[in-house]
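Trainee: Here is my input, please return the structure:
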Amino acid sequence: MVIMTAQEQERLELQHYMLYDVTMEGELFLSPGGKHAKRVLDMGAGTGTWAIGYAHAYPEAEVIGVDLSPIFPEWIPRNVQFVVDDLEDEWNWTKRFDFIVARFLSPTAFRDLGDDHPSNGSSDCS
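Mentor: Predicted coordinates:
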C-alpha cells in the first residue's frame, strides 16, 4: 500500500493526465461498452478524477469508485459514490456492474471480477 501524501496525490493526478489526456487524447475509456453503462465500477479510484469525469460525461450512470485510501474530494456529483475498500479482499457487491475500469492494479484485484460482471458487460484495463 502506498502512503497517500500530497506529493503522491499530485503524482496520481499527473498519471491520470498522461494516460487519458495525452495517450488517449481525452477519452476516458476505449471499450465501446462504456458509452451505454448504467452501473460503473472504478477499481483503484485514487483521487476520484476518472470517476468524476465519467459521471459528468454520463450523468445517467451510477459510478462507484473504490480505493484503499480515503483521499476522495469532498464535492462529488450526485451519481458518484466512493468506497474505501481493499479490492484484493472478497467482494461483497450485491448488484453487478455493466462497465469496470481498472488502472495500474495488482492482478489479484481481478480475482472476483467474473462474479460481479455480467456476461454482456465490458472492462477497460490499463
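
Trainee: C-alpha from now on. contacts and neighbour counts both.
Mentor: Noted.

Trainee: by contact count, what packs against the longest helix seen in the chain?
Mentor: In the chain, taking DSSP state H as the definition, the longest helix is helix 6-16. Using 3 or more Cα pairs under 8 Å, 6 or more residues apart in numbering; DSSP states H and E as the contact test, the elements touching helix 6-16 are helix 49-57.

Trainee: Show the subsequent helix or strand relative to the helix it packs on.
Mentor: Following helix 49-57 in sequence order, the next helix or strand is strand 62-67 (DSSP states H and E).

Trainee: Just the buried residues of the very next helix or strand once past that following strand, please?
Mentor: Proceeding N to C from strand 62-67, the next assigned helix or strand is strand 80-84, under DSSP H and E. Buried positions in strand 80-84, judged by neighbour count with 16 or more other Cα atoms under 10 Å: V80, Q81, F82.

Trainee: The structure of the following sequence is requested for comparison with the preceding one:
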Amino acid sequence: MLQNTLEITEYLSFFYFIFFSLLFCFFMLFASWFLGGRSLSRYKNTPFESGIVPVGNTYLHFSVKFYLIAMFFVIFDVEALYLYAWSVSIVESGWTGFFEATVFILFLLLSLFYLIRIKALNWISS
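Mentor: Okay, here's the model as predicted:
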C-alpha cells in the first residue's frame, strides 16, 4: 500500500511540474504581449527593418553537398563525444572497454573509407 502511494505522489509531482511549467510559459507570453511596446510605422512589416530595401529574389540555391558534408560532420562529431566519454572513464572500463573502443574506432574508420570509396566527399560532380 505504501509503495502504491509513493508511485502516485511521484506521478502527481511530475504532473504538477508539467502543469506549472506550462502555466509559467503562458504567463510569460501573456505578460510580454500585455506589457510590450507597440509601434506602427510605414516600413514596420517589411523585411530588413534597417532601412535597406530588398532587391531581387531572396531564394538561394545551395548544393546538396553542403548538407551532406554537414550531416557527416554531425555524425562524426557526436561519435567523438562518445570517445571523449570513454577516455574520461578509461580506468573504470578496463581492457574490455579498451577493446570495445578499438572496435568502435575501427568501425568509424571503415565508414570513413566507405564514404571516400563511394566518393561522397568529392565536390566535383561526375
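
Trainee: Got a TM-score for the two of them?
Mentor: Laid over one another, the chains give 0.24 as their TM-score (TM-score structural alignment, normalised by the length of structure 1), with 45 aligned residues with a Cα RMSD of 3.8 Å.

Trainee: returning to what we had before: could you give the angle of the longest helix of structure 1 to helix 49-57?
Mentor: Put simply, helix 6-16 of structure 1 runs at 50 degrees to helix 49-57, going by axes from the mean of the first three to the mean of the last three Cα atoms, to 10 degrees.

Trainee: Mind listing what's buried along helix 6-16 of structure 1?
Mentor: Buried residues in helix 6-16 of structure 1, counted by 16+ other Cα under 10 Å: L12, E13, H16.

Trainee: likewise stretch 101-119 of structure 2?
Mentor: The neighbour-count check on stretch 101-119 of structure 2 (16+ other Cα under 10 Å) flags A101, L108 as buried.

Trainee: following the host helix or strand of I8 of structure 2, which helix or strand shows up next?
Mentor: I8 of structure 2 is part of helix 2-35, with elements assigned from DSSP H and E. Beyond helix 2-35 of structure 2 on the C-terminal side, the first helix or strand identified by DSSP H and E is helix 64-88.

Trainee: what packs against the helix or strand just after that following helix?
Mentor: The element immediately downstream of helix 64-88 of structure 2 (helix or strand, assigned by DSSP H and E) is helix 90-117. On a contact count with 3+ Cα pairs under 8 Å, 6+ apart, helix 90-117 of structure 2 meets helix 64-88.

Trainee: Now do the helix it packs on against helix 90-117, angle only.
Mentor: Interaxial angle of helix 64-88 of structure 2 relative to helix 90-117 (the same axes, to 10 degrees): 160 degrees.

Trainee: Could you tell me which residues within helix 64-88 of structure 2 count as buried?
Mentor: Burial within helix 64-88 of structure 2, assessed by neighbour count using 16+ other Cα under 10 Å, is assigned to W86.

Trainee: Return the member of the buried residues of helix 6-16 of structure 1 nearest to A55 of structure 1.
Mentor: When the buried residues of helix 6-16 of structure 1 are compared for distance to A55 of structure 1 (Cα to Cα), H16 wins out at 15.8 Å.

Trainee: tell me the contacts of the closest one?
Mentor: Counting by Cα atoms under 8 Å, 6 or more residues apart in numbering, H16 of structure 1 makes contact with T49, W50.
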